[in-house]
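1. Sharing a sequence plus its predicted fold:
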Amino acid sequence: MEKANNMMTDNEMMCWHALYTAPKSEHKLMQCLNAAGYTTYCPMQAVFVKWKGRTRKVIAPLFSGCLFVVGNVAEVTSLASSQKAAILVDKEGKSLSIEAGKAELPAKFAQLLKL
């Protein structure tokens, strides 16, 4: 199993696998994967929501229900399925993996979604 590298820079190229989980469960899945030694990333954004007549700033995932992990696909799939999550696949049924640095990962994933 690959261990997390907490000193990773935003420009370091890695092979990320996209995972899907229930919306609002991203943080729990990230904690589970991090505890198992995986490097994870869930890009976040500030969103303004109206609640009880007031506008509030909330930090939410950029891609609801999605996060990214670096590691062996078979091991990640096994752990993800135990947490009610799944690896996203491409049109050919292969795991959706993106070779990118952390900084450009959201843009590359958004580009893949447009295809």
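-> Okay, I see it.
2. From now on I want contacts and neighbour counts done on CA atoms only, so please keep to that.
-> Noted.
3. residue ranges for the helices of this protein, please.
-> With DSSP state H as the definition, the chain shows helices at residue ranges 26-35, 73-82, 105-114.
4. so which of these is the most packed in?
-> Sort the helices of the chain by mean neighbour count, taking mean count of other Cα atoms under 10 Å, and helix 26-35 sits at the top with a mean of 17.
5. Run the angle between that one and helix 73-82 for me.
-> Using axes from the mean of the first three to the mean of the last three Cα atoms, to 10 degrees, the interaxial angle of helix 26-35 with respect to helix 73-82 works out to 130 degrees.
6. about what we covered before: any idea which of the helices of the chain gets closest to Gln45?
-> Set against Gln45 and scored by Cα to Cα, the helices of the chain come closest in helix 105-114, at 11.2 Å.
7. One more to weigh against that first structure:
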Amino acid sequence: MAADRFRNADVTTLEFEKRYIHKQGHPIWASVTVSLVSSSSGAPSHFITHIKDITLRKHAEQALRESELRYRELFENATDMIFTTDLDGRFTSVRGLALQSGLLVLPRRLRCLGCGYG
């Protein structure tokens, strides 16, 4: 428990994330901050605990991870050529099986520095 962590280390505040189960059975994520309050003599007196619901943030982080995975799989396994450019029109990434296999060769003016092709 938190009291043991305070006794075994020279800390006065602990922060961690924890998953709780709601009484209706669904998970709730929380950011927990526990602070040790000491008396004027320096002896531990009591704890102050702050619990913040971060369930929506956790759902958003999971949705972002899933979206990034879908994009990466699409980008890396595309049979069509897919590319990105910066605001100056320079290629920043180029992918596609035709390009990787050498069936498609970019003209020199379109080559992408750092993309591994051309």
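-> Now that the structure is in, tell me what you want to look at. None of the values given here were measured: they were computed from a predicted structure.
8. Quick TM-score on the pair, please.
-> The TM-score (TM-score structural alignment, normalised by the length of the first structure) is 0.24; 44 aligned residues with a Cα RMSD of 3.9 Å.
9. about what we covered before: I'd like the helices of the first structure laid out as JSON lines, including distance to Lys50 of the first structure.
-> Formatted as JSON lines, the helices of the first structure follow (distance: least, Cα to Cα, whole Å):
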{"stretch": "helix 26-35", "distance to Lys50 of the first structure": "22"}
{"stretch": "helix 73-82", "distance to Lys50 of the first structure": "33"}
{"stretch": "helix 105-114", "distance to Lys50 of the first structure": "26"}
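10. Go through the ones you listed and name the closest to Ala46 of the first structure.
-> Distance to Ala46 of the first structure, taken as Cα to Cα, is lowest for helix 105-114 among the helices of the first structure, at 14.9 Å.
11. Run through the neighbouring helices and strands of that closest one.
-> Packed against helix 105-114 of the first structure, as judged by 3 or more Cα pairs under 8 Å, 6 or more residues apart in numbering; DSSP states H and E, are the following elements: strand 97-100.
12. List the buried residues in the strand it packs on.
-> Neighbour-count burial for strand 97-100 of the first structure, with 16 or more other Cα atoms under 10 Å as criterion, is recorded at 97-98, 100.
13. Next, format those residues as JSON lines and append distance to Pro61 of the first structure.
-> Written out in JSON lines, the entries for those read as follows (distance: Cα to Cα, whole Å):
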{"residue": "Ser97", "distance to Pro61 of the first structure": "19"}
{"residue": "Ile98", "distance to Pro61 of the first structure": "18"}
{"residue": "Ala100", "distance to Pro61 of the first structure": "19"}
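14. Could you check how many residues crowd around Ala2 of the second structure?
-> Counted with other Cα atoms under 10 Å, residues neighbouring Ala2 of the second structure total 12.
15. Then the one 5 residues further on?
-> Other residues lying near Arg7 of the second structure total 11 when counted by other Cα under 10 Å.
16. Likewise for the one 10 residues further on?
-> For Glu17 of the second structure, the tally of surrounding residues (other Cα under 10 Å) stands at 14.
17. Kindly report the same for Arg95 of the second structure.
-> Arg95 of the second structure: 21 surrounding residues under other Cα under 10 Å.
18. And Ala30 of the second structure, by the same measure?
-> For Ala30 of the second structure, the number of neighbouring residues by other Cα under 10 Å comes to 19.
19. Would you mark the buried spots in stretch 30-49 of the second structure?
-> 30, 32, 34-36.
20. quick one: contacts of it?
-> Outside of stretch 30-49 of the second structure, the residues that reach it under the criterion Cα atoms under 8 Å, 6 or more residues apart in numbering are 2, 6, 12-20, 50-55.
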